[in-house]
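Trainee: build me a structure from this.
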Amino acid sequence: MITAMNAYLIPLLLVLAAVLLACCFPSATGQYMVRAYLRLAGFRSRRLRLEQGELAFLEGGQGSNVLLIHGFGGDGPASWGRVMAGLIRRHHVLVPDLLWFGRSHAASAPSLMAQADALEALIRARIAGPVQLVGLSYGGFVALELARRLPQQVSQLVIMASPGMVYTPEDQQDLLARARVASAEQLFVPADPQGVARMMAMVGSPLARAPQFLLKDVWQFYYRDRAPQLRALMQELATRQEQHLERFSQPLAMPVAVIWGSQDEIFPLDIGQRLALLLDAPLITIDGGTHVLPVVFAVQTLAALQDILQGNSPQV
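Mentor: Below you'll find the predicted structure:
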């Protein structure tokens, strides 16, 4: 009888424990569930040793090589989860956690160049042949730097909700005014749960309306213990803006496509239009899309990416 009871009690206790864990630590549980889902889809967790740290990444699939680079916040799986699962059917997909995000870390000074160094090492270690780069927001800057460094290997560049070389000081001031903050660090590296809610509202995430305990958990999980490095990253991007933009303004050797949300409050659509015009690139606009396109508008984002990556004429 005890054995029979255990057959029912043990699964029930496991379910109750999972529910309790989800209530107390929803970010950790959500991260576990996303990674479990991606493992079932065919991805495997891997790590690449760097000179001063370690780069965590997910890898899966066969076919043409695609590298997805997330933005300033979260990590690879949180940003690209549903899109990754769709792309793996036809592509060899790599999704890293940028340094100081997710499971990646480094002892070097936080900078855009350090991010590019790490991903260049990943490309050289795991990709033979051409690679298609997709950069979201901050990841778009990293993608531009990689395209500049590896013109013979990067066969295509997709810039998603990332202003690149057309971003001006006036654009920056307009963003700070919309967000009602004094600096980019204050917006993108929240100091408390209220800061998380403000940022989520700006990027168009449903988490902006989440209860206080969930916002606190997100802040603790993603920001609290790495705030100094993230602030340093954002400060470096701002203080070296002129040097970065001058480097990015060099002609690119590969085709470029631009994807943008029509309701992006971080980088409004007119910035995407200016960027596409400068690069002579098609602009694919996702109607109603906010800044976090792969998260909130995953179906539309996946469809746009599949068309671009497979060489179909994107619908402008």
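Trainee: C-alpha only now, for contacts and for neighbours.
Mentor: Noted.
Trainee: buried residues in stretch 212-219?
Mentor: Of the residues in stretch 212-219, 214-219 count as buried by neighbour count, 16 or more other CA atoms under 10 Å.
Trainee: and which of the residues you listed is nearest Ala191?
Mentor: Nearest to Ala191 out of the buried residues of stretch 212-219 is Trp219 (CA to CA; 7.9 Å).
Trainee: give the contact list for the closest one.
Mentor: 190-193, 196 (CA atoms under 8 Å, 6 or more residues apart in numbering).
Trainee: show me where the stretch 151-300 of the chain has helices.
Mentor: 169-179, 184-188, 193-203, 212-222, 227-239, 241-248, 269-279, 293-296, 298-309 (DSSP state H, counting those that start in this stretch).
Trainee: who wins for proximity to Phe72 among those?
Mentor: Across those, Phe72 has its closest neighbour in helix 184-188 (7.3 Å, CA to CA).
Trainee: burial measure for Ile127, as a count.
Mentor: The local packing of Ile127 (other CA atoms under 10 Å) involves 18 other residues.
Trainee: scratch that, Ala22
Mentor: Ala22 is flanked by 14 other residues according to other CA under 10 Å.
Trainee: next up, for comparison:
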Amino acid sequence: MPPIDVRGHSLMYDDGGDGEVVLCIHGFPFNRSMWDEARLALASRYRVLSPDLRGFGESSGSESWTLDDQANDLIELLDQLGIDRVAVLGLSMGGYIALNLARRYPERLWAMVLIDTKATSDNYDAKQNRLKTAETALREGAAPIAAQMLPKLLSPANADDQRLIERLNSMMLTTNPKTIASAAHAMASRPDSTPYLSTMALPSMVIVGNDDQITTPNDAHAMVAALPHASLVTIPDAGHMSVLEQPEIAYGAIRVFLEQAQQG
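Mentor: All right, here's what the predicted structure looks like:
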């Protein structure tokens, strides 16, 4: 698809399939290609929309922004495409943005899938680590960030999967260092979504890899306990990238959930 000008930035996106719209929001520091399997798994029944967030992939706008800005961009994208309501899928940082949408634009969502993410804000140590990430990216580029993150992303069961490792590295290494810094600052300053979970009455599913050491199964359980209409799916032999590590299991669960959410 050709890019769309959204709030002064050029946003690239993939758009395919027919039916109710599923909006896929990628994680940090990745891009829309992490949703390639989503299009294969879901496009026979749904219209799958997967943008590169501002500054990521082929979208412009690496300068300073907040998660509110990213959420507003997505609403503007939906408006320009004439899309009223979506089911939102968000992984990690994409989950933070999905929660932002559910809090600020609940009328635009008909279902929500939170993948390898959490509702709580960063504690002091986590915020300091984010700021160090930003400084390192601006000083040394994306390579040290990728090297630091990669060992934490995958389950031990997938630690030697060279195809997956190369795919993750390719996405991380091609991310603009200024975007990495902007994202780190944005995530460090994000609010705690926990107090708002009880107000999010839409059908929700939380997916977590059983070996996720970044956003843990405990984080997932806490969200499910607070959301009014939520189910939990734990993916075996998966870490922080469960939809890439075990796509058949993850997307099988997502398909069933979306069908049930449509039926009300």
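Trainee: among the buried residues of stretch 212-219 of structure 1, which one lies nearest to Asp171 of structure 1?
Mentor: Trp219 (27.0 Å).
Trainee: Ala227 of structure 1 versus that closest one, what's the distance?
Mentor: Distance of Trp219 of structure 1 to Ala227 of structure 1, computed by CA to CA, to the nearest Å: 10 Å.
Trainee: ok, Ala303 of structure 1 next?
Mentor: 35 Å.
Trainee: between the two, who's got more neighbours?
Mentor: Legend: neighbour count by other CA under 10 Å for Ala303 of structure 1 and Ala227, higher for Ala227 (17 against 14).
Trainee: to which residue of structure 2 is that one aligned?
Mentor: Counting by TM-score structural alignment, Ala227 of structure 1 lines up with Pro177 in structure 2.
Trainee: make a markdown table out of the buried residues of stretch 212-219 of structure 1 and add distance to Ala143 of structure 1.
Mentor: Putting the buried residues of stretch 212-219 of structure 1 into a markdown table (distance: CA to CA, whole Å) gives the following:
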| residue | distance to Ala143 of structure 1 |
| --- | --- |
| Leu214 | 32 |
| Leu215 | 30 |
| Lys216 | 31 |
| Asp217 | 30 |
| Val218 | 27 |
| Trp219 | 27 |
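Trainee: for the residues you listed, which one is nearest Pro77 of structure 1?
Mentor: Proximity of the buried residues of stretch 212-219 of structure 1 to Pro77 of structure 1 was ranked by CA to CA; the top entry is Val218 with 15.0 Å.
Trainee: tell me who's in contact with that closest one.
Mentor: 27, 193, 196.
Trainee: aligned against structure 2, show me the partner of the first one.
Mentor: In other words, Ser27 of structure 1. Following TM-score structural alignment, no counterpart is assigned to Ser27 of structure 1 within structure 2.
Trainee: mind checking the SS state of Ser27 of structure 1?
Mentor: On the three-state scheme (DSSP: H, G, I helix; E, B strand; the rest coil), Ser27 of structure 1 is labelled helix.
Trainee: contacting residues for it?
Mentor: Contacts for Ser27 of structure 1 (CA under 8 Å, 6+ apart) come out as 214, 217-218, 221.
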